[in-house]
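Q: Pasting the sequence and the predicted coordinates here, then a few questions.
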Amino acid sequence: MEAARRWLAERGVSQVRDGWVSDERPDVLLTANQVAHSWAGDVFGEDLVAADQVRLAFGLLDLLDDYWVTCEIRFADQGTAGPLPVDVLWDGYRRRLEADRDAEAVTYSLWVDWFEDHTTSATAFAEVLGNDIDRVVADPSEALLRRARRVLECSGPVRWPVKEPTYRTAMRLPALHSALFHGLRASFHDVCGDLEPGAALALLDQLDLPTGTQHRAELRQVLAAGHENRYRSRGAWDAAVRSCS
């Protein structure tokens, strides 16, 4: 983060009490989002090896906590100079998913960019959780649990055959059951959500959830009826809500 702060300072951008200012217009207060849109992409034009560019970009993400920085990382990965170094790229995501701080920009990036794109979702899901789920279940540190919960909850768009083995392994750890429920629910509700109703229902029925968990009964009803996605079965969810109320 400090390297990113110095990098911005070299470009005349500094943080003040209520936001950011630039030397060019010191009387204009900038938001973190404005700073990200104006400068984050420049990281990948720096005379640095690609791995150091990625580390600097993630430092900007830590500093600004703005989703647009993740967009610039993805643009660089898919651009003419890409792909970015796989180990550094995904280590950057994993570290921030494990950190004891807000990770909304990172989880939103996974959800709407990496997971909704079926050319990248399998690799992304494997890198941020699938490859490690056995280790998470066998030795569930707080950091690993944070990462697993965050990924499961935003995994709705990942293709069912890709995520089902990870879901089944995660089922062995009760501490992940609530996150699995959110993942199953998102798999039904997301526009790009994906599930197999019978298999999803079998998982849902094994979850140890608090009595009265909101929408559990409705989700069970639509899955039992064979519905795959809310937007491909118009009215099914509303009917389930009326039936369970």
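A: Done, it's in.
Q: CA atoms for contacts and neighbours, from now on please.
A: Will do.
Q: what's the burial count for residue 141?
A: 12 (other Cα atoms under 10 Å).
Q: Next: residue 38.
A: Residue 38: 10 neighbours (other Cα under 10 Å).
Q: helix, strand or coil for it?
A: Classification of residue 38 using DSSP: H, G, I helix; E, B strand; the rest coil returns helix.
Q: any idea how far residue 97 is from residue 22?
A: 31 Å (Cα to Cα, to the nearest Å).
Q: which one of those two has more residues nearby?
A: Between residue 97 and residue 22, counted using other Cα under 10 Å, residue 97 has the larger neighbour count: 25 against 18.
Q: Check whether that one really touches residue 104, as I assumed.
A: No: here residue 97 lies out of contact with residue 104, judged by Cα atoms under 8 Å, at a distance of 9.3 Å.
Q: Now do the end-to-end distance for stretch 162-180.
A: End to end - Cα to Cα - stretch 162-180 spans 15 Å.
Q: Which positions in that stretch come out as buried?
A: Neighbour-count burial for stretch 162-180, with 16 or more other Cα atoms under 10 Å as criterion, is recorded at 163-164, 166-167, 170-171, 176-180.
Q: okay if I get those residues as a markdown table plus distance to residue 87 and secondary structure?
A: Compiled in a markdown table, these are given as follows (distance: Cα to Cα, whole Å; DSSP: H, G, I helix; E, B strand; the rest coil):
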| residue | distance to residue 87 | secondary structure |
| --- | --- | --- |
| 163 | 21 | helix |
| 164 | 24 | helix |
| 166 | 21 | helix |
| 167 | 24 | helix |
| 170 | 24 | helix |
| 171 | 28 | coil |
| 176 | 26 | helix |
| 177 | 29 | helix |
| 178 | 30 | helix |
| 179 | 26 | helix |
| 180 | 27 | helix |
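Q: One more to weigh against that first structure:
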Amino acid sequence: MPGTLLRVSATDIDLALRYLADVGITPIGPNRWRWDDTPPEEMSDEDVAFHTAFEITTDEDLAGVQRVHTALGLLDLTGAFEVLIHLNAYVLNNPDQEVANAFWAGFRDRMAVPKPIEHLRLHLTTFWFWRHTTTKTAFDALLGDDVRRLAADGHLPELATGSLHLRARHVLEDSGSVDWDDKRDVYQAAATVAELRPAVFRALLGSYHAVYGSLDPAEALTMLESLHLPADTEHLPQLHAVLRNGVANHYKDPAAWHP
């Protein structure tokens, strides 16, 4: 399957399967579908997504939230980037807050598994966490709001295990391009949870190496030292050195990073 599927997404999958069945598309095996067209045709996951993702997000017979859930089910079934392209466009152009809420809830669920759908993580890093107009919205919805709430309530240890830990780990690792001012406090809070310190390190590493990575060298250095990572952690000496020298991004001074 494209990624680890959740029990809570079974309803989304059912919606997608019903939609596909209504247009004559049924699963016949891994990455194999039958389309009862004239003549009948066998299709791959990518083929199915290509032929139905846009139709699902523009189907006026489906309520707005139902379009989101059906598209998310199609994503679970196919793992195709095509689904994310059309679902993303639909959500961005829809003023209904319930549509946005369903979208982010679906993304949170799908990031809270051991192995999220590969194209979902790629989509986050190349779109939502990449554009300055969307990074704060996406980061807060996927992790920031929850971490700040837990910090205010004194419940940060809840980030140490379970599905919330998995989501936090994945989102942190993918958040290098999020503006530093929008993620600093979340990184700092996560750094107090021992089980998340490796993820915070990878978040700092990504913040330095991503083309549009964002960090403040002095603040990031203080945070890095607070992690108390093993001395043999890969890339730890190099990251420590560039931050100590005040370099904020690899692409601003590539020669500063010494393998």
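A: Thanks, I have the structure now. Computed from a predicted structure; not experimentally measured.
Q: Aligned against structure 2, show me the partner of residue 126 of structure 1.
A: Residue 126 of structure 1 maps onto residue 140 in structure 2, with residues paired by TM-score structural alignment.
Q: how far away is that match from residue 156 of structure 2?
A: On the measure of Cα to Cα, residue 140 of structure 2 and residue 156 of structure 2 end up 16 Å apart.
Q: ok, now residue 27 of structure 2?
A: Distance of residue 27 of structure 2 to residue 156 of structure 2, given as Cα to Cα: 43 Å.
Q: and if you look at residue 141 of structure 2?
A: Distance of residue 141 of structure 2 to residue 156 of structure 2, given as Cα to Cα: 17 Å.
Q: same check, this time on residue 176 of structure 2
A: With Cα to Cα as the criterion, residue 176 of structure 2 and residue 156 of structure 2 are 22 Å apart.
Q: quick one, which of these two is more surrounded?
A: More crowded of residue 176 of structure 2 and residue 156, by other Cα under 10 Å: residue 176, with 27 against 18.
Q: Might you report the residue contacts of the more buried one?
A: 129, 203-210, 212-214 (Cα atoms under 8 Å, 6 or more residues apart in numbering).
Q: Of those, which pair is most distant in space?
A: Largest separation among the contacts of residue 176 of structure 2 by Cα to Cα: 129 and 205, giving 15.4 Å.
Q: Of these two, give the one with the bigger neighbour count.
A: Per other Cα under 10 Å, whichever of residue 129 of structure 2 and residue 205 has more neighbours is residue 129, with 26 against 23.
Q: residue in structure 1 matching that one?
A: Matched by TM-score structural alignment, residue 129 of structure 2 corresponds to residue 115 in structure 1.
Q: Kindly report the same for residue 217 of structure 2.
A: By TM-score structural alignment, residue 217 of structure 2 lines up with residue 197 in structure 1.
Q: for residue 254 of structure 2, same thing?
A: Match for residue 254 of structure 2 (TM-score structural alignment): residue 234.
Q: wait, is that match part of a strand?
A: No: Residue 234 of structure 1: not assigned to a strand; according to three-state DSSP it is coil.
Q: and the gap between it and residue 152 of structure 1?
A: From residue 234 of structure 1 across to residue 152 of structure 1, the span is 25 Å (Cα to Cα).
Q: Which one's more surrounded, these two?
A: For residue 234 of structure 1 versus residue 152, the count of surrounding residues by other Cα under 10 Å is larger for residue 152: 26 against 11.
Q: Thank you kindly, that will do.
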